[in-house]
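Undergrad: predicted model and sequence below, questions to follow.
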Amino acid sequence: MKKGFTLLLLRLFFAASSFAANIAPADTVATPPADSAQHQTVASYILPTALISYGVLSFHSQSLRNADFYVQRNFSNSKNRLLYHVDDILQYSPAAAVYALNTFGIQGKHNFADRTFTYVIAEGLMISTTKLMKRGMSRPDINGNTLHGFPSGHSATAFLAAEFLSQEYGDRSVWFTVGGYSAAALIAVLRVRNNFHYMSDVITGAGIGIASAKLAYLVYPVLKQALLPKNRNNIVIMPARLSNINGVYIAGTF
């Protein structure tokens, strides 16, 4: 069983690396790129759409559902959980890497305000989608405790963060994308390995996370142009938290 799980983990890592190599250029260093929204294509949404579709089809295809049960029987282990609770922190690591890299002088595509607004929008899209699907699809979790097992929120968060890192740094080096997606793949595997989710739960979560990040980069420039004046020299924008509610603080003269 341990050998089989290791092979599954490696396959997911290689799959993430292969996908990263296809969506990011091979050059290790690139000139400052154009805005992310300007070079998004319909083809870039094929993978997240396919991942989400796989999960939805698992409600109607017995063969896909049997694959869930097979993986759960052969790879999941709730008694001897691997790296237990590490995934609660690691799911945010690719996003944290974006801010760490900027702190150490390695600049991404966008400034602090723009990338933070984009990330907040992506999180909002992801959380809304996962909650709607959890309530609407009503699949029992793997232990039968709730009806909100599908899709995996951890997987969605991790792959959103991976795509966020890729959008900001993927044009500088392919290894930023590879690292982010490998971390996200590890989260997905751990959620299955530790008997928290079925395979289709984490696959769908991955698709939601990737799509949410891509859509945020598409939506934010439009919102920015519509809501903020062209002259923003006296405007301060920063994340804020009040009464346990995340938001954005905007101050300035208009």
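TA: Structure received.

Undergrad: CA only for contacts and neighbour counts going forward, please
TA: Will do.

Undergrad: the residue nearest the centre of the chain: which element?
TA: With distances taken as Cα atoms, centre = their mean, Leu160 lies nearest the centre of the chain, 1.7 Å away. Using DSSP states H and E, Leu160 maps to helix 153-169.

Undergrad: ok, then the element right after that helix?
TA: Assigned by DSSP H and E, the successor of helix 153-169 is helix 174-193.

Undergrad: just checking, what packs against the strand or helix carrying Arg115?
TA: Using DSSP H and E, Arg115 sits in helix 112-137. Under the contact criterion of 3 or more Cα pairs under 8 Å, 6 or more residues apart in numbering; DSSP states H and E, helix 112-137 touches helix 153-169, helix 199-227, strand 235-242.

Undergrad: can you rerun that using 6 Å?
TA: Under the contact criterion of 3 or more Cα pairs under 6 Å, 6 or more residues apart in numbering; DSSP states H and E, helix 112-137 touches helix 199-227.

Undergrad: which of the residues in the helix it packs on are buried?
TA: 199-218, 220-221 (16 or more other Cα atoms under 10 Å).

Undergrad: now do the SS call for Val248.
TA: strand (DSSP: H, G, I helix; E, B strand; the rest coil).

Undergrad: another one to put next to it:
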Amino acid sequence: MNKLIIYCCVWLILASTTTLAQMSGAEQIDSSNYKAKMYDTGFRVKMSPYTAIGASASIAYGFAKFGSHSLNDLDILARKEFALEHPHSRLRLDDYLQFAPGASVFVLSGLGIKGKSSTVDQSGIYLLSNIILNITVQSLKRSTKLPRPDGTSNSFPSGHTAEAFASAELLNQEYGRASTVYPVLGYATALSTAYLRMYNNKHWLSDVVTGAGIGFFSTRLSYWLYPKIKKVFSSRRTSTSMIMPSYSYDSIGARMVRSF
């Protein structure tokens, strides 16, 4: 049990580093000038070395499991503690929690609370992030074919956790400089999703750790790629575009409305 607690603490530190490192170095902004300063930053997103190391370590942890008996043993021990020690029925809350931080971005925007990007750009970044993480996650699932703890297939990595952390980082990027409450709640929701995936016996510890890193990097990469893609689709100044994501089980789609 002590070994489990130690490793779980390491995991929580790795997963939380991405937000805590960024918030610790964030510029203090006067609320009266918040709107102007936020829009001046555009799509520029800085990543501290600590943030990059924390997210990279999360992904590396999962891959290290394939050649490590101790990490495999830790997966088994974590499953026993979280899923088997006290028999329980499945809580399907994780199916919805994974989208909660991302949905919060659009709720806040709809309420008129300005984020770093416009609602249209938030939609585009969110869609692009989901495309990146789904391609990555599904490719790894099909190539590794790791069994889930419950005996079903395609365990590695956790798509629910990747989605949750991608959404949490979107909320952090858009509203983290307005208040630290937003990223704290977003990442708390993401961590809860990761825990529930293990609690429901659907994923190993290594699955959710890797999913967290993939989700984080998917959103960060989207902030870098999106303005380049937007430039291609916005060659005419007189046109406007709206990109809206859509979801179904294990798939993602998009709808674009363009007016001239």
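TA: Yep, it's here. Keep in mind it's a predicted model, so treat the numbers as computed, not measured.

Undergrad: give the contact list for the corresponding residue of structure 2 for the residue nearest to the centre of structure 1.
TA: In structure 2, the residue paired with Leu160 of structure 1 is Ala166, using TM-score structural alignment. Ala166 of structure 2 makes contacts with 215-216, 219, as judged by Cα atoms under 6 Å, 6 or more residues apart in numbering.

Undergrad: let me have those residues in a markdown table, adding distance to Gly42 of structure 2 as columns.
TA: Putting the contacts of Ala166 of structure 2 into a markdown table (distance: Cα to Cα, whole Å) gives the following:
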| residue | distance to Gly42 of structure 2 |
| --- | --- |
| Gly215 | 22 |
| Phe216 | 20 |
| Thr219 | 15 |
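
Undergrad: how do those residues look in structure 1, which are kept?
TA: Shared contacts between this structure and structure 1 among these (both residues aligned by TM-score structural alignment, their matches' Cα atoms under 6 Å) comprise 215-216, 219.

Undergrad: identify, from those residues, the entry nearest to Ile53 of structure 2.
TA: Phe216 (12.0 Å; Cα to Cα).

Undergrad: give the buried residues for stretch 19-38 of structure 2.
TA: Quick answer for stretch 19-38 of structure 2 (16+ other Cα under 10 Å): 19-23, 34-35, 38.

Undergrad: how about stretch 92-110 of structure 2?
TA: So for stretch 92-110 of structure 2, counting by 16+ other Cα under 10 Å, buried means 94, 97-102, 104-106, 108-109.

Undergrad: what does stretch 140-155 of structure 2 give?
TA: For stretch 140-155 of structure 2, by 16+ other Cα under 10 Å, it's 140-141, 146-149, 154-155.

Undergrad: mind listing what the residue nearest to the residue nearest to the centre of structure 1 when sequence neighbours are not counted touches?
TA: Of all residues not flanking Leu160 of structure 1 in the chain, Gly209 sits nearest, at 4.0 Å (Cα to Cα, 6 or more residues apart in numbering). If you count contacts by Cα under 6 Å, 6+ apart, Gly209 of structure 1 has them with 156-157, 159-160.

Undergrad: now do the same for Gly209 of structure 1: its match in structure 2.
TA: Checking TM-score structural alignment: Gly209 of structure 1 goes with Gly215.

Undergrad: what is the equivalent residue in structure 1 for Ser234 of structure 2?
TA: Under TM-score structural alignment, Ser234 of structure 2 pairs with Leu228 in structure 1.

Undergrad: contacts only, for its match.
TA: Counted by Cα under 6 Å, 6+ apart, Leu228 of structure 1 has zero contacts.

Undergrad: and the one 3 residues further on, by the same measure?
TA: By Cα under 6 Å, 6+ apart, Asn231 of structure 1 lies in contact with nothing.

Undergrad: how close does the residue lying closest to Ile243 of structure 2 once chain neighbours are set aside get to Glu174 of structure 2?
TA: Nearest residue to Ile243 of structure 2 in three dimensions, chain neighbours excluded: Met256, at 4.6 Å (Cα to Cα, 6+ apart). Using Cα to Cα, to the nearest Å, Met256 of structure 2 is found at 22 Å from Glu174 of structure 2.

Undergrad: ok, those two, which is more surrounded?
TA: Glu174 (21 against 10; other Cα atoms under 10 Å).

Undergrad: just put the buried residues of stretch 140-155 of structure 2 in TSV and tack on distance to Ser241 of structure 2.
TA: Below are the buried residues of stretch 140-155 of structure 2 laid out as TSV (distance: Cα to Cα, whole Å):
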residue	distance to Ser241 of structure 2
Leu140	33
Lys141	34
Leu146	41
Pro147	42
Arg148	41
Pro149	44
Asn154	36
Ser155	37
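
Undergrad: closest one of these to His69 of structure 2?
TA: Leu146 (15.3 Å).

Undergrad: how about the closest one, what's its match in structure 1?
TA: By TM-score structural alignment, Leu146 of structure 2 lines up with Arg139.

Undergrad: do Pro101 of structure 2 as well
TA: By TM-score structural alignment, Pro101 of structure 2 lines up with Pro94.

Undergrad: check which helix or strand that match maps to.
TA: With DSSP H and E as criterion, Pro94 of structure 1 is part of helix 93-103.

Undergrad: average gap between that helix and structure 2?
TA: In the superposition against structure 2, helix 93-103 of structure 1 averages 0.8 Å from its aligned positions (mean Cα distance after the TM-score superposition for structure 1).

Undergrad: run the angle between that helix and helix 112-137 for me.
TA: 170 degrees (axes from the mean of the first three to the mean of the last three Cα atoms, to 10 degrees).

Undergrad: sorry, back to before: measure the residue nearest to the centre of structure 1 to Thr146 of structure 1 for me?
TA: In terms of Cα to Cα, Leu160 of structure 1 sits 25 Å off from Thr146 of structure 1.

Undergrad: now do Leu227 of structure 1
TA: Distance from Leu227 of structure 1 to Thr146 of structure 1, by Cα to Cα: 41 Å.

Undergrad: what do you get for Ala50 of structure 1?
TA: With Cα to Cα as the criterion, Ala50 of structure 1 and Thr146 of structure 1 are 26 Å apart.

Undergrad: same thing with Ala20 of structure 1?
TA: Taking Cα to Cα, one finds Ala20 of structure 1 at 35 Å from Thr146 of structure 1.

Undergrad: could you do Gly247 of structure 1 as well?
TA: On the measure of Cα to Cα, Gly247 of structure 1 and Thr146 of structure 1 end up 29 Å apart.
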